[in-house]
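Visitor: kindly return the folded structure for what I paste below:
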Amino acid sequence: MQILLVGGAVRDMLLGRPVTDRDYLVVHADHEMFQGRYPTARLVGKSFPVFILDGCEYAWPRGGSLESDLLLRDLTINAVALAEDGAIHAHPMALMDLQASVLRPCSPASMRDDPVRVFRAARFAAQFPDFSPSPELLAQMREAAGQGLLEGHAAERVGREAAKAMAAPKPSRFVRLLAATDCLRPWLAELEACRGVPAGPAQYHDSDVLEHICRVMDCAAGDALLVWMALAHDLGKALTPPERLPRHHGHDEAGVAAAEALGRRLRLPMAFIEAGMAAAGEHMRAHRYRELRPGTKVDLLMRLEARRLTSRMFKLVACDGGEVMLPQVRRELRAVLAVRLPEDKQDQGEASGALLHQLRCEALASSVKSRG
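Guide: Predicted coordinates for the structure are as follows:
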C-alpha cells in the first residue's frame, strides 16, 4: 500500500504557500486493507467513497491508477501528488502551468465530466489572482453553459465554491470569469440581470451594475461575509423599469427579495442570507446616516446590531463610494447601547419599549451634540 499527498496541498507546497487542507490518495490497496491498517478510519460517500481519518480524506484513484487519476482531475495545477519518498507525480502540464501561472483543464472533457468544476475554476481565479485562464478553460466553460450542463446539480456544491470565492483575495474574478463565459445563469441569474444596466447617473457611475458590484467586492476583500454583502447590495438595480434609468429609486427595497433568492438557491448559511438581505435593504439608508433623524438612526442601528452587521454595513458604504462614517457610528452606537430603563419603568410592555426608544434617541442626540 502507498499513500500520497495529493491536490491542493501539494500545489500550495510547490507555490510556497501555507498548506491547510490535506487530501490523500491510496494506491495498491483495497478498502479492507486500508481499514485493517487504520481501524479508526470512517468510510463516507456512496458515488465516490472516501475514508476520513484525523480530519483528512483518503480516496482511491479515479480510473484505477495514479496516472489516470491525475489526468481526470479538474485543473492541471491541482493534478499533483507527493509520494512518501518525496517523489513528485504530476499531470504532464501541471508543473509548467504552476510556473507560468495558468489555469488549464486536465483534459478536453474536464468541465463536461463534472460541470460544477466551472464554478471551481472561477473560484480558483479568485483565489489565485495572478493566474490566467487558458483558452481551453474558457472554451470548456462556454461549452458547458451553451449545452445547458450547469443545471440540475447539488446546490450545496455550487454554493460551497461561491462561499470560498467570497473569502478569496480577488473575489470579483469569480464573477468576472463566470460572466465572461456566460456561466452566471442559472445559479447566479441575479448577477446576469445586472449586465448592461447603468449603475447610476454618469456623474456618479461610469459602469454597469455588474462592474460596480465587482469593484465593491474587491474593496471588501478579506471578509467573506462583507464581500457577500457587496455582491448583494445593488441587485435591486436590475429590477428598475427601463424608463427610470439611469436612476434607481427604490432599488434597495426591491433588492431584498433578489438577495434572499440568490442566497437560498445556493444553500448558503443563514448568516450570509440575512447579511445579503440587510445589505440590499439598508445600504442606502446607511449612506444617508448623517442626515437621518435620531429616531431613524436608532432604529437602523438596532436592526443592524441585532444581526451583528453594524461595522460591516458602514464598511460597505465606504466601499460603495460613501463617506467613512464608522468611527462616528461606533461612538453613537456605544451611547445608545449604554441606555438602561429605570427599574420602575421596566416590564410595562409597549410603554417600556417607547420610553427606551426615547431615551436612546436622547443619548444619541447628546453624543452628536457633545462632538459638536
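Visitor: going forward, measure contacts between C-alpha atoms and count neighbours the same way
Guide: Will do.
Visitor: check contacts around the closest residue to Val27 other than its chain neighbours.
Guide: Spatial nearest neighbour of Val27, excluding adjacent residues (CA to CA, 6 or more residues apart in numbering): Gln2 at 5.3 Å. Shown in contact with Gln2 (CA atoms under 8 Å, 6 or more residues apart in numbering): Val26, Val27, His28, Ala29, Ala83, Glu84.
Visitor: which of the three states applies to the first one?
Guide: Three-state secondary structure (criterion: DSSP: H, G, I helix; E, B strand; the rest coil) places Val26 in strand.
Visitor: that one and Gly86, how far apart?
Guide: To Gly86, Val26 is 16 Å away according to CA to CA, to the nearest Å.
Visitor: of the two, which one has the most company?
Guide: A count of neighbours by other CA atoms under 10 Å puts Val26 above the other of Val26 and Gly86, at 21 against 9.
Visitor: give me the spatial nearest neighbour of the more buried one, chain neighbours excluded.
Guide: With CA to CA, 6+ apart as the criterion, Val26 has its nearest non-adjacent residue at 4.7 Å, and that residue is Ile3.
Visitor: and the one you found, what helix or strand is that in?
Guide: For Ile3, the host element (DSSP states H and E) is strand 2-6.
Visitor: buried residues in that strand, which are they?
Guide: Ile3, Leu4, Leu5, Val6 (16 or more other CA atoms under 10 Å).
Visitor: spatially central residue in this structure, please.
Guide: The structure's the chain has its C-alpha centroid closest to Met166; by CA atoms, centre = their mean the separation is 2.6 Å.
Visitor: run a quick neighbour tally on the nearest residue to that one once chain neighbours are set aside.
Guide: Nearest non-adjacent residue to Met166, counting by CA to CA, 6+ apart: Ala224, 4.7 Å away. Burial of Ala224 is recorded as 20 neighbouring residues (other CA under 10 Å).
Visitor: now the other sequence, so there's something to compare against:
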Amino acid sequence: MKTYLVGGAVRDKLLQRPVHEQDWVVVGATEAEMLALGFRPVGKDFPVFLHPETGDEHALARTERKSGHGYGGFTVYASPDVTLEQDLQRRDLTVNAMAETEDGEIIDPYGGQSDLHARLLRHVSPAFAEDPLRILRVARFAARYQPLGFSVAPETMTLMRGMVDAGEVEHLVAERVWKEVSRALLEPRPDVFIEVLRECGALAVLLPEVDRLFGVPQPPQHHPEVDTGDHVLRALRQAPAELPVRFAVLVHDLGKGITPEEVLPSHRGHESAGLPLVKAVCERLRVPNPIKSLALGVCEYHLHCHKAFELRPQTIMKLLRALDGLRNPQKYEQFLLSCEADARGRLGMEDRDYPQVNYLRAARDAAAAVSPQALMDAGFEGAELGKALDRARIEAIAALKDCYRA
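Guide: Below you'll find the predicted structure:
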C-alpha cells in the first residue's frame, strides 16, 4: 500500500502557485483496508475516502472504461492490482497526470513537466475523447493559466473538435455544464474560456446565443471594436471576479444576435429582445435565481445606466424599483459594476472615466435616506404614505441631480 499526492496539487507546486486542496491516490489497497485505518468513505461512483485527521481525499487507484454517453458513462475498476501509471493515464491533461511520493520525488510518466515548461495544455491519451466534460475543463484551465502563457496544444484542440462533431457535448447534463461555466467565469481570464469553447465548436452547442454574437457588427462610433462577440469578451476582461456580475456581462447583449440584417449595425431595442434569450440560457443551464435576476436586469436596463445623466428623477426611481435597489443594495451594486464593465469593454475605452455609476450610487443613497417615519409623523398613512414616500424620494434624486449639474 503506497500513497501519492496527485493532480492539481503537484501541478501548482511545480508552478510555484498556492496549493488549496490536496488529493491523494492509494495504490495496492482495498476498501476494507482503508476502512480499517479509519478512513471515511464518501465516493458513490468509485472508492474515495476522507483521511481521519486531515480530511484530505484519498482515492483508490482505478481505471475507467467508456460504457455510455456523457460525463457519467463509465465503468470504473478499482483494485489493488491497478498501478499508479494506469491511474494517471485516465486523467485529462499531462500537467494533471503527475504524482509525488512521500519523499518528494515527482513521478511523471506522460510528460507533464515538459508541458509545464512549454506552457501547453495537452491530453494524456486518446481516452480524453471519452469524456466531453473535459472540453470545458480544458477551457477553464486555459482561462486560469493564460496569464502564465499557457495555451491549448494544437492536437488537443483537434481532438476536442472531433468530440464536438461526434455529438458528445450534447450529452452533458445542465448541472455539470453550469458548474464548469460558473467556475470558469471566476478565473483570471474568463474570456479565454469562451474563446476556447468557440474555437473547438462547443460554444455553438452549449451557448448558441453567445456564439451567434461573433461577426455581428455594431456602430463603430460607439463600439470601435465593431464585432459584438469581441465586445463581450472585452467586457468580461473588465468585469470584477464576482459570478453574478460576470455572468450578467456574458449575456447582456444577447439581443444583438437576433437583430435583422437589414438594420445592422443598429441594434435599437436589443435590450428587450435579449430578455427571452437570457431566460432560455438560464433555464437550460439551471442558473440560480439570484444570478438569473441580475442578468435579466442588466440585459434590460444597461442603457439606462449609460444614459444616467439624461434620465429624469422619476425614471431613476423606476430603475431603483425594477432592480429592487432599495431593499437589495448588493444586487444594485452588481448591476452598476456590470454596466461599467460593458462601458469599458470597448476598444480604446478600457480606462475611460465612467461617472454614471457614482451618480446612480448617490441617487440610490439619497432615495434610501428618505425617512418613512417622518412622513408618518406628518400624518401620511396607507396608500397616501406610499405616494408621499415616492414623491420625497424623487425630490431627493432631483436635488442630487442639480448638484451633479452644478
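Visitor: re earlier: tell me the counterpart of the residue nearest to Met166 of the first structure in the second structure.
Guide: Counting by TM-score structural alignment, Ala224 of the first structure corresponds to Leu243 in the second structure.
Visitor: what about the helices in the stretch 201-350 of the first structure?
Guide: 209-219, 224-232, 251-265, 270-287, 294-306, 310-319, 326-337, 350-371 (DSSP state H, counting those that start in this stretch).
Visitor: the residue nearest to the centre of the first structure matches what in the second structure?
Guide: So, by TM-score structural alignment, Met166 of the first structure is matched to Leu185.
Visitor: what's the separation between its match and Pro154 of the second structure?
Guide: 24 Å.
Visitor: what is the most widely separated pair among the buried residues of strand 2-6 of the first structure?
Guide: Greatest spacing in the buried residues of strand 2-6 of the first structure, by CA to CA: Ile3 and Val6 (9.3 Å).
Visitor: overlap in contacts of those two?
Guide: Tyr24, Leu25.
Visitor: how about Gly146 of the first structure, what's its partner in the second structure?
Guide: When the second structure is aligned by TM-score structural alignment, Gly146 of the first structure is paired with Asp165.
Visitor: closest one of the buried residues of strand 2-6 of the first structure to Arg185 of the first structure?
Guide: Here the nearest of these to Arg185 of the first structure, counting by CA to CA, is Val6; it sits at 32.0 Å.
Visitor: tell me the contacts of that closest one?
Guide: Arg22, Asp23, Tyr24, Leu25, Asn78, Ala79, Val80, Ala81, Leu82 are the contacts of Val6 of the first structure under CA under 8 Å, 6+ apart.
Visitor: all helices for the stretch 51-200 of the first structure, in order.
Guide: Counting by DSSP H, counting those that start in this stretch, one finds helices in the stretch 51-200 of the first structure at the ranges 66-71, 94-100, 110-113, 117-127, 135-146, 155-166, 172-180, 189-192.
Visitor: His31 of the first structure and Arg290 of the first structure, how far apart?
Guide: His31 of the first structure sits 65 Å away from Arg290 of the first structure, going by CA to CA.
Visitor: got it, and Ile213 of the first structure?
Guide: Taking CA to CA, one finds Ile213 of the first structure at 24 Å from Arg290 of the first structure.
Visitor: now do Pro108 of the first structure
Guide: Relative to Arg290 of the first structure, and taking CA to CA, Pro108 of the first structure is found at 56 Å.
Visitor: and Leu15 of the first structure, by the same measure?
Guide: To Arg290 of the first structure, Leu15 of the first structure is 47 Å away according to CA to CA.
Visitor: just Met1 of the first structure next, same as before
Guide: Using CA to CA, Met1 of the first structure is found at 67 Å from Arg290 of the first structure.
Visitor: between those two, tell me which one has more neighbours.
Guide: The residue with more neighbours, out of Met1 of the first structure and Arg290, is Arg290; 14 against 10, by other CA under 10 Å.
Visitor: that one -> the second structure?
Guide: Aligned by TM-score structural alignment, Arg290 of the first structure pairs with Phe309 of the second structure.
Visitor: distance of the aligned residue in the first structure for Asn289 of the second structure relative to Asp97 of the first structure?
Guide: Using TM-score structural alignment, the partner of Asn289 of the second structure in the first structure is Met270. Between Met270 of the first structure and Asp97 of the first structure the distance, using CA to CA, works out to 38 Å.
Visitor: who's more crowded, these two?
Guide: A count of neighbours by other CA under 10 Å puts Asp97 above the other of Met270 of the first structure and Asp97, at 19 against 12.
Visitor: so what corresponds to that one in the second structure?
Guide: By TM-score structural alignment, Asp97 of the first structure lines up with Asp115 in the second structure.
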